[in-house]
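[1] no sequence for this one, just the structure:
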């Protein structure tokens, strides 16, 4: 909880800090990478840095955290902290790195706001930072302990034992631990980080959902080939697609992520678009293996059937469930596809049962549309669970 004195100061300065937070985040990253270029080379996603998404996510999360401390002082934004902590744990972030961030973030605040940063203002925002950092450090420590790993040492070497071309732009890589030890357990919907050495010597990291069920003897990641076109965006997926074959080895983190299948006694809705189907396939396979008997609505949107990665599995696993129905929308359907499911996903055509828990994964506009419809149907906001590929601009803005 923020101290009474700092609460008054943060409330008074929040509009000014909020208005400048984008400039502060931009300057912070420039200062950070000038002092520690290895962080941009081997930890931060260069594509998100180039697009500005990471800066916007940082700015939004700090502003959202400070706003909640002021407006709802008796609660803590645990949903936001847990989501960030899972991502940090998959990267191996250490407590010492929060000191590094503090140094350069507060230098950026002082540079951007100038004389407005009085000692009292600096102390209040310092308290905000360490409340947020302390919450994250504690959450990450719990996540590391659960996996039996040490902060900063989350990586194991895995062998690629199979590769399946799902579509012209999507491939599934089947993996097992290179040392022959058992694969770590995970919950349906979680992801791993893949650390890949690129041609320039950098070791870039990307997160990919596990698309197999926890009961599978192998682990699978299904990766869409994002065309890099000379930019950092897509550089890891491009190398995976063009260079990685059975017999090769990859460095994977322990599994993390807070989009996990739960509430199995409630009606379920699994909604995805594009490559967002990957965590849903893990959930569906898990439900099928358990002989799940409750109602499940499966919703997916894609450009065309040929672009729908894992389409056959998506349909087959749904059909294996006792009380489930699949609703696939295509912008360019094949002949015979229902006209009412042509174009973008429209949940008006899907019955949303009372008490539904919904799991969403896909582009942000898709998830916004689905969430809006679900709330209109009476689904509680807390019962809508989601995963975002890349910086979580949605959560930061909320």
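    Sure thing, it's come through. All figures in this text were calculated on a predicted structure; none of them were measured in a lab.

[2] only C-alpha atoms for contact and neighbour calcs from this point on.
    Noted.

[3] what residues sit buried inside stretch 85-96?
    By neighbour count with 16 or more other C-alpha atoms under 10 Å, stretch 85-96 contains the buried residues 85, 86, 87, 88, 89, 90, 91, 92, 93, 94, 95.

[4] from these, which ones fall inside helices?
    Of the positions in the buried residues of stretch 85-96, 85, 86, 87, 88, 89, 90, 91, 95 sit in helices, assigned by DSSP state H.

[5] any chance of these in TSV, plus distance to residue 376?
    Output for these, formatted as TSV (distance: C-alpha to C-alpha, whole Å):
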residue	distance to residue 376
85	31
86	30
87	30
88	34
89	35
90	35
91	37
95	42
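
[6] let's have the buried residues of stretch 85-96 in JSON lines, adding distance to residue 215.
    Converted to JSON lines, the buried residues of stretch 85-96 look like this (distance: C-alpha to C-alpha, whole Å):
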{"residue": "85", "distance to residue 215": "26"}
{"residue": "86", "distance to residue 215": "22"}
{"residue": "87", "distance to residue 215": "24"}
{"residue": "88", "distance to residue 215": "26"}
{"residue": "89", "distance to residue 215": "23"}
{"residue": "90", "distance to residue 215": "21"}
{"residue": "91", "distance to residue 215": "25"}
{"residue": "92", "distance to residue 215": "26"}
{"residue": "93", "distance to residue 215": "29"}
{"residue": "94", "distance to residue 215": "31"}
{"residue": "95", "distance to residue 215": "34"}
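
[7] what is the burial count for residue 352?
    Residue 352 has 21 neighbours, counted by other C-alpha atoms under 10 Å.

[8] so who does it touch?
    Each residue near residue 352 by C-alpha atoms under 8 Å, 6 or more residues apart in numbering is listed here: 269, 374, 377.

[9] residue 6 too?
    Per C-alpha under 8 Å, 6+ apart, neighbours of residue 6: 123, 124, 125, 127.

[10] looking at those residues, which is nearest residue 41?
    Nearest to residue 41, judged by C-alpha to C-alpha, of the contacts of residue 6 is residue 125 at 29.3 Å.

[11] how near is the closest one to residue 101?
    Computed as C-alpha to C-alpha, to the nearest Å, the residue 125 to residue 101 distance reads 14 Å.

[12] another one to put next to it:
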């Protein structure tokens, strides 16, 4: 995919450019938003901008893409690109915005690296950028086409609100209007668009954690409290203000983590609010009368803090070949295993396909445990809430 000349330049400069990418992307976002503050209205997540997560994810994805092109020159890293394309589609990224990003990104590269960026080096990295951008534009066009004209935004009415835990609530939603509802695969998410008190619209993605036979769908929202990270402004607003009868604006479902339709055994792994896509998969398996061998594994701080626990237990109990094991760091006696998830004495089904979701350190640890237990890396699928910092690691 890269010419021999370009590949040689990228290989030689990747260590230097990669080491500076965090500084480059910080400068890129600062200058772009200074000139285009409108991009923070209904597109970019300003919480991720404040925390630096978006900057680190962008830097990681560029470096990962370049590295993959060098390591596998005859292959396009579609697994990486598909995940990014779905996240872009969920917020409505358009083709022309890649031109804006290119302008400010390459200006930041020139400013940070100065004379080290010769015309030849700039041209080589330009080729990498447009290879990545072109592939994403094509993928996003197909995703948008599949969602249809009704897929961008639609109003849904809140018909039920349930308090799952002290910091987690579920909203059951009914579509308004007569148009068709875009289909959802078990594990996908939607964007919720809300107007903040300062007038700026913000988007956040929430998994469709359940559905009803009457066309209703459910999202489950964890309130992100302050501390080491900024308080979640959208989750806080939703928890404080949304009530039955209110109307929310939702996108079509997106996301590349979706349950396969095969018959291989399943291992469903989650921690905390990562249980939402796993619960959606359990709903689907129960509704379709699945007889697959299923091992459900979940870790949480405590039984009372375990979101959707009742759903997970009920759905697993309704599946003839399913069993579940929960781990609680507190109050585990009689209900679960104590402490953090440990698979050392868990019998994993042979040939299992694994789906997992949870905090990034949890998933890194569990991936190592699963691979060490014999699960093939190609059979491990995951979802990261927010920018994919796994790529950046």
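    Here it is on my side, so go on. The structure displayed is predicted, hence computed values, not measured ones.

[13] quick TM-score on the pair, please.
    Aligned and superposed, the two chains score 0.97 in TM-score terms (TM-score structural alignment, normalised by the length of the second structure); 393 aligned residues with a C-alpha RMSD of 1.7 Å.

[14] where does stretch 192-208 of the first structure end up in the second structure?
    Per TM-score structural alignment, the counterpart of stretch 192-208 of the first structure in the second structure is residues 190-206.

[15] for the matching stretch, the distance to its chain's centre please.
    Remark: stretch 190-206 of the second structure is offset 17 Å from the chain centroid, using C-alpha atoms, centre = their mean, to the nearest Å.

[16] start to end distance for that stretch?
    6 Å.

[17] could you do stretch 221-230 of the second structure as well?
    So stretch 221-230 of the second structure: terminal residues 16 Å apart, C-alpha to C-alpha.

[18] what lies in contact with that stretch?
    With C-alpha under 8 Å, 6+ apart as the criterion, stretch 221-230 of the second structure contacts 47, 50-51, 167-170, 206, 231-233, 235-236, 239, 273.

[19] how about the contacts made by residue 59 of the first structure?
    21, 22, 24, 25, 396.

[20] report how many residues lie close to the third one.
    Right, the one you point to is residue 24 of the first structure. 25.

[21] that one: which element?
    Using DSSP states H and E, residue 24 of the first structure sits in helix 4-35.

[22] ok, now the last one?
    In this assignment (DSSP H and E), residue 396 of the first structure forms part of helix 393-397.

[23] just the buried residues of that helix, please?
    393, 396.

[24] what do you get for stretch 47-59 of the second structure?
    47, 48, 49, 53, 54, 55, 56, 57, 58, 59.

[25] the fourth one and residue 372 of the second structure, how far apart?
    Remark: distance between residue 53 of the second structure and residue 372 of the second structure (C-alpha to C-alpha) = 29 Å.

[26] quick revisit: filter the contacts of stretch 221-230 of the second structure to the buried ones?
    47, 167, 168, 169, 170, 206, 232, 233, 235, 236, 239, 273.

[27] from residue 221 of the second structure, how far out is the second one?
    Spatial separation of residue 167 of the second structure from residue 221 of the second structure under the definition C-alpha to C-alpha is 8 Å.

[28] got it, and the fifth one?
    Separation of residue 170 of the second structure from residue 221 of the second structure (C-alpha to C-alpha): 6 Å.

[29] run a quick check on residue 218 of the second structure versus residue 171, I expect a contact.
    Yes: between residue 218 of the second structure and residue 171 there is a contact under C-alpha atoms under 8 Å: 5.5 Å.

[30] which ones are touching the corresponding residue of the first structure for residue 257 of the second structure?
    Aligning on TM-score structural alignment places residue 257 of the second structure opposite residue 259 in the first structure. For residue 259 of the first structure, the contact set (C-alpha under 8 Å, 6+ apart) comprises 189, 190, 359, 385, 386, 387.

[31] picking that back up, need the buried ones among the contacts of stretch 221-230 of the second structure in CSV (columns: secondary structure and distance to residue 176 of the second structure).
    Shown next, in CSV, are those (DSSP: H, G, I helix; E, B strand; the rest coil; distance: C-alpha to C-alpha, whole Å):
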residue, secondary structure, distance to residue 176 of the second structure
47, helix, 30
167, coil, 28
168, strand, 25
169, strand, 22
170, strand, 19
206, strand, 19
232, coil, 28
233, helix, 26
235, helix, 23
236, helix, 25
239, helix, 22
273, helix, 28
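
[32] how about the strands in the second structure?
    Applying DSSP state E to the second structure gives strands spanning 154-163, 168-175, 189-195, 201-211, 217-222, 247-250, 266-271, 294-300, 322-328, 337-338, 353-357, 380-383.

[33] who wins for proximity to residue 73 of the second structure among those strands?
    So among the strands of the second structure, strand 380-383 is nearest, using C-alpha to C-alpha, at 23.9 Å.

[34] what range in the first structure does the closest one sit on?
    Using TM-score structural alignment, strand 380-383 of the second structure pairs with 384-387 in the first structure.

[35] what mean distance separates that stretch from the matching residues in the second structure?
    Its matched residues in the second structure lie on average 0.4 Å from stretch 384-387 of the first structure after superposition (mean C-alpha distance after the TM-score superposition for the first structure).

[36] other residues contacting that stretch?
    Against stretch 384-387 of the first structure from outside (C-alpha under 8 Å, 6+ apart): 259, 357, 358, 359, 360, 361, 362, 367, 371.
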